[in-house]
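Chemist: predicted model, plus sequence, below.
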Amino acid sequence: MDNTLIEYIAVCKIKLAEKSVQVKREKKINYGQQVVFCRGDMETAVNFYCGKKGVSAVVQGKESPLKLQIEETITAKSIFAEKVHISKNEEEIVPAGTDNWMGCDESGKGDVFGPLVCAACIVTKEEAAVLKKSGVCDSKMLTDKVIANLAKDIEKILQGRCITRVVMPEEYNSLYDDYKKEHKNLNNLLGDLHAKNIRVLLSKYNCPCIIVDKFGKDQYVLSGLEGLEKSHQIIQITKGERDTAVAAASILARNGFVRAMTELSRRFCMELPKGAYLGISETIQAIIQKQGIHDLQYVGKLNFKNFDFLR
């Protein structure tokens, strides 16, 4: 498939993921690629082509809120600007001469239901090449099924040099309340979770460089490293998933999130929607009716505005 088309599809996936639109499945088609996007129960297929006149995208199916959102997103001029931006920034983030390094990322921060998951892993140059060849990239560009398979490969290759910390809703809500009492916010909590993962891996393995997908002020992560930042190079950068170690961490984190959501859905006997929009209010009401208002703390992140009625 043409590199220009690959880049364009990748940016579209990322932009749509930011709006809680996920990839359900994809396949090769004549002269291009078909990607089926979903949000809640809605599905929309998009055919991406690359011909003599350049890249084009055809959104399939009947009119729906999802189809409209996809059309507005993938035809925006910012997509083309972003594609160029990514092309110009594919250079290595890792400093020259670094033989091994750590990548850190999270999943679930923007989801009303389910856990907050942080992951970290240490890779060598050789392992990074193998992982990249096997398809490791930003998890937002992958289906849940592909993520599950890649997560197994990552864990098998890295052995003990990876860690995934899953903070289920009940623990998350308790921690969030504790941080709020100390006049701290979600980014403080997230930074401390990343710092704990970093400290655990550094207690077992030598690793001179740590790359974190940047989500806020550097201090959110640095404050929890207990001085390790003085002896290690800490790089916090946006779009950190360009680096294979961070991409691998994003896959481990997403896999942990999806598995936890599957378990919660089984426990509550209903399909819990991902994201923060479609189906959220209806699901909250269904949980209250079936389980009682008290059980919301076990399934949702109560700091979201969706739960303001509890306060």
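Modeler: Happy to help now that I have it. Quick caveat: nothing in here was measured; it's all calculated off a predicted structure.
Chemist: from here on, just use CA atoms for contacts and neighbour counts.
Modeler: Fine.
Chemist: list the contacts of stretch 302-311.
Modeler: Residues outside stretch 302-311 that contact it (Cα atoms under 8 Å, 6 or more residues apart in numbering): 112, 173, 176, 280-281, 296.
Chemist: report the buried residues of that stretch.
Modeler: Neighbour-count burial for stretch 302-311 flags 302, 306-307 (criterion: 16 or more other Cα atoms under 10 Å).
Chemist: coming back round to it: farthest pair within the contacts of stretch 302-311?
Modeler: Tyr176 and Ser281 (21.7 Å; Cα to Cα).
Chemist: more crowded one of these two?
Modeler: Counted by other Cα atoms under 10 Å, Tyr176 and Ser281 do not tie: Tyr176 has more neighbours, with 19 against 12.
Chemist: dump the contacts of stretch 302-311 into a markdown table; add secondary structure as well.
Modeler: Putting the contacts of stretch 302-311 into a markdown table (DSSP: H, G, I helix; E, B strand; the rest coil) gives the following:
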| residue | secondary structure |
| --- | --- |
| Val112 | coil |
| Asn173 | helix |
| Tyr176 | helix |
| Ile280 | helix |
| Ser281 | helix |
| Leu296 | helix |
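Chemist: which residues of the stretch 101-250 of the chain fall in helices?
Modeler: Along the stretch 101-250 of the chain, counting by DSSP state H, counting those that start in this stretch, helices occupy 125-134, 144-158, 169-181, 186-202, 219-222, 244-268.
Chemist: okay if I get the ones you listed as TSV plus distance to Ile288?
Modeler: TSV is the format used below for these (distance: least, Cα to Cα, whole Å):
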stretch	distance to Ile288
helix 125-134	44
helix 144-158	28
helix 169-181	16
helix 186-202	25
helix 219-222	35
helix 244-268	11
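Chemist: point out the most buried one among these.
Modeler: Mean neighbours per residue, mean count of other Cα atoms under 10 Å, is largest over those for helix 244-268, with a mean of 24.
Chemist: can you name every helix or strand that it contacts?
Modeler: strand 100-107, strand 116-124, helix 125-134, helix 144-158, strand 162-167, strand 209-213 (3 or more Cα pairs under 8 Å, 6 or more residues apart in numbering; DSSP states H and E).
Chemist: what sits up against the fifth one?
Modeler: Outside of strand 162-167, the residues within contact range by Cα under 8 Å, 6+ apart are 115-122, 155, 193, 197, 201, 252-253, 256-257.
Chemist: ok so, going back, identify whichever of the helices and strands packed on helix 244-268 lies nearest to Ile79.
Modeler: Taking Cα to Cα, strand 209-213 is the member of the helices and strands packed on helix 244-268 nearest to Ile79, at 21.1 Å.
Chemist: isn't Cys137 up against Ala249?
Modeler: No. Counting by Cα atoms under 8 Å, Cys137 stays clear of Ala249, with 9.7 Å between them.
Chemist: try this one next to it:
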Amino acid sequence: MSNLVLELSKEEILLLRGTLKADPGKLPPGMIFRSKYQGVTISIYNSGKGMFQGTNNDKVAKELIGRNTPDSEPRMIMGSTQNKTINYNNYSCIGSDEAGSGDYFGPLTVCACYVSKENIAVLKALGVDDSKKLTDTKIVALAEQLVTFLPHSLLVLDNPKYNDRKALDWSQVKMKAVLHNECIKNVLQKIDVDTLDYIVIDQFTPRSTYERYAMGDVPLKNKTCYETKGESKSLAIAAASIISRYAFVKHMDALSKKYHTTILKGAGPKVDLAAAKLIVKHGIDVVDNITKKDFKNRDKALKLVKGYNRK
């Protein structure tokens, strides 16, 4: 399905909402209006972006608001592999990435998503970029738009399950390999594989280790590439990164609300102190249930608690 994204003015949003009949169904988070007109689905988001999905979307946009897609072409980003250079954004790709792997608090989240070459311009228009450059607020706004039209799979390994795998001697690399592989297989079930050019994984381990740890068949090995700093080389990876980061951010927000304090991201000294305060208030068992127990932060936090108790 063809997609067109436009930055809408307040007047254009009011015009569309006044002209079109609203979809009575429940809207996804971040979407404020949805309607169908002449076979084209029109979605309006909190961000002020409007998406027109379907054949002749440009003609429908021109009819409804008097304009269509900008003439500018998407900028192609170079991506390199060990032996060749690929302009991934010239192709239809599945990208995969994860979030939470370096954070003491919170789960490990992994996402794979399919971005057709026709949707590259859409992602550029929405402002999809390396998630490390985006604020949490922007990530939430983008993810809530991306999940409405990109075929994707999101898996969340919560802290109890993470700690259970660690107790079974799984490394974090093995956990990530299994989750990435499962997400990719899930997305392959949602698309026409004949349209797929590449699978691009944000590289966290050598290919041989990934394939050994993935547990089960690694699909389409001949189409699979591993890229360091993949978010800057493939918009499919950038989109997957945003969705996985979104899931992590929402989980952390829920933890902060539950424990009536800001649950910090990362694994630095401030996190040690925050963990120590939670241990004092709730006990180590509660903290173990919302953290990755193998991180050194645990011992550092317990040491801080011990020092506090001596006073």
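Modeler: The structure has been received and is ready for your questions. The structure presented is a predicted model; accordingly, all values stated were derived computationally and were not measured.
Chemist: let me see the TM-score of these two.
Modeler: Put the two chains on top of each other and the TM-score (TM-score structural alignment, normalised by the length of structure 1) is 0.64; 217 aligned residues with a Cα RMSD of 2.4 Å.
Chemist: how about the spatially most central residue of structure 1, what does it touch?
Modeler: Centroid-nearest residue in structure 1: Ser107, 4.4 Å away (criterion: Cα atoms, centre = their mean). By Cα under 8 Å, 6+ apart, the contact set of Ser107 of structure 1 is 116-118, 250, 253-254, 257.
Chemist: that one matches what in structure 2?
Modeler: Superposed on structure 2 with TM-score structural alignment, Ser107 of structure 1 falls opposite Ala99.
Chemist: check Ala260 of structure 1 too.
Modeler: Under the alignment by TM-score structural alignment, Ala260 of structure 1 pairs with His251 in structure 2.
Chemist: about what we covered before: out of the helices and strands packed on helix 244-268 of structure 1, which is closest to Gln69 of structure 1?
Modeler: Nearest of these (Cα to Cα): helix 144-158, 21.6 Å.
Chemist: what's that closest one packed up against?
Modeler: With contacts defined as 3+ Cα pairs under 8 Å, 6+ apart, helix 144-158 of structure 1 has these neighbours: strand 116-124, helix 125-134, helix 244-268.
Chemist: quick revisit: Val122 of structure 2 versus the match of Ser107 of structure 1, what's the distance?
Modeler: Applying Cα to Cα, to the nearest Å, the value for Ala99 of structure 2 to Val122 of structure 2 is 24 Å.
Chemist: can you check Thr19 of structure 2 too?
Modeler: Distance from Thr19 of structure 2 to Val122 of structure 2, by Cα to Cα: 24 Å.
Chemist: please apply the same query to Tyr213 of structure 2.
Modeler: Separation of Tyr213 of structure 2 from Val122 of structure 2 (Cα to Cα) stands at 35 Å.
Chemist: next: Ile42 of structure 2.
Modeler: From Ile42 of structure 2 to Val122 of structure 2 the distance is 14 Å (Cα to Cα).
Chemist: what does Val187 of structure 2 give?
Modeler: 20 Å.
Chemist: what's the answer for Asp97 of structure 2, then?
Modeler: 20 Å.
Chemist: how about the helix or strand harbouring Cys38 of structure 1, aligned to which bit of structure 2?
Modeler: Under the criterion of DSSP states H and E, Cys38 of structure 1 resides in strand 32-39. Residue correspondence for strand 32-39 of structure 1 in structure 2, counting by TM-score structural alignment: none.
Chemist: and the contacts of that strand?
Modeler: So strand 32-39 of structure 1 is contacted by 1, 5, 20-28, 43-50, 66, 278 (Cα under 8 Å, 6+ apart).
Chemist: quick one, which of these are buried?
Modeler: Using 16+ other Cα under 10 Å, the buried ones in the contacts of strand 32-39 of structure 1 are 5, 20-26, 43-50, 66, 278.
Chemist: what about those, which are in helices?
Modeler: Counting by DSSP state H, these place 5, 66 in helices.
Chemist: looking at the buried ones among the contacts of strand 32-39 of structure 1, which are in strands?
Modeler: Among these, DSSP state E puts 22-26, 43-50 in strands.
Chemist: switch the residues you listed over to TSV; also include distance to Ala57 of structure 1.
Modeler: Converted to TSV, these look like this (distance: Cα to Cα, whole Å):
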residue	distance to Ala57 of structure 1
Gln22	17
Val23	16
Lys24	17
Arg25	16
Glu26	14
Glu43	16
Thr44	13
Ala45	10
Val46	7
Asn47	6
Phe48	4
Tyr49	6
Cys50	9
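Chemist: quick revisit: my guess is the match of Ala260 of structure 1 meets Thr109, correct?
Modeler: No. Assessed by Cα under 8 Å, His251 of structure 2 is found out of contact with Thr109, at 9.9 Å.
Chemist: count the residues that sit near the counterpart of Val128 of structure 2 in structure 1.
Modeler: Counting by TM-score structural alignment, Val128 of structure 2 corresponds to Val136 in structure 1. By other Cα under 10 Å, 29 other residues sit near Val136 of structure 1.
Chemist: hmm, Ala247 and Val136 of structure 1 touching each other?
Modeler: Yes. With contact defined as Cα under 8 Å, Val136 of structure 1 reaches Ala247; the gap is 6.4 Å.
Chemist: one step back: now, the most widely separated pair of the contacts of strand 162-167 of structure 1?
Modeler: Pro115 and Ile122 (23.3 Å).
Chemist: am I right that Asn303 of structure 1 falls within a strand?
Modeler: No. Looking at Asn303 of structure 1 with three-state DSSP, it is coil, so not inside a strand.
Chemist: measure the counterpart of it in structure 2 to Gly266 of structure 2 for me?
Modeler: Taking TM-score structural alignment, the alignment pairs Asn303 of structure 1 with Asp294 from structure 2. With the distance defined as Cα to Cα, Asp294 of structure 2 ends up 14 Å from Gly266 of structure 2.
Chemist: which residues does Lys221 of structure 2 contact?
Modeler: Per Cα under 8 Å, 6+ apart, neighbours of Lys221 of structure 2: none.
Chemist: how does it look with 10 Å?
Modeler: If you count contacts by Cα atoms under 10 Å, 6 or more residues apart in numbering, Lys221 of structure 2 has them with 198-199, 207, 211.
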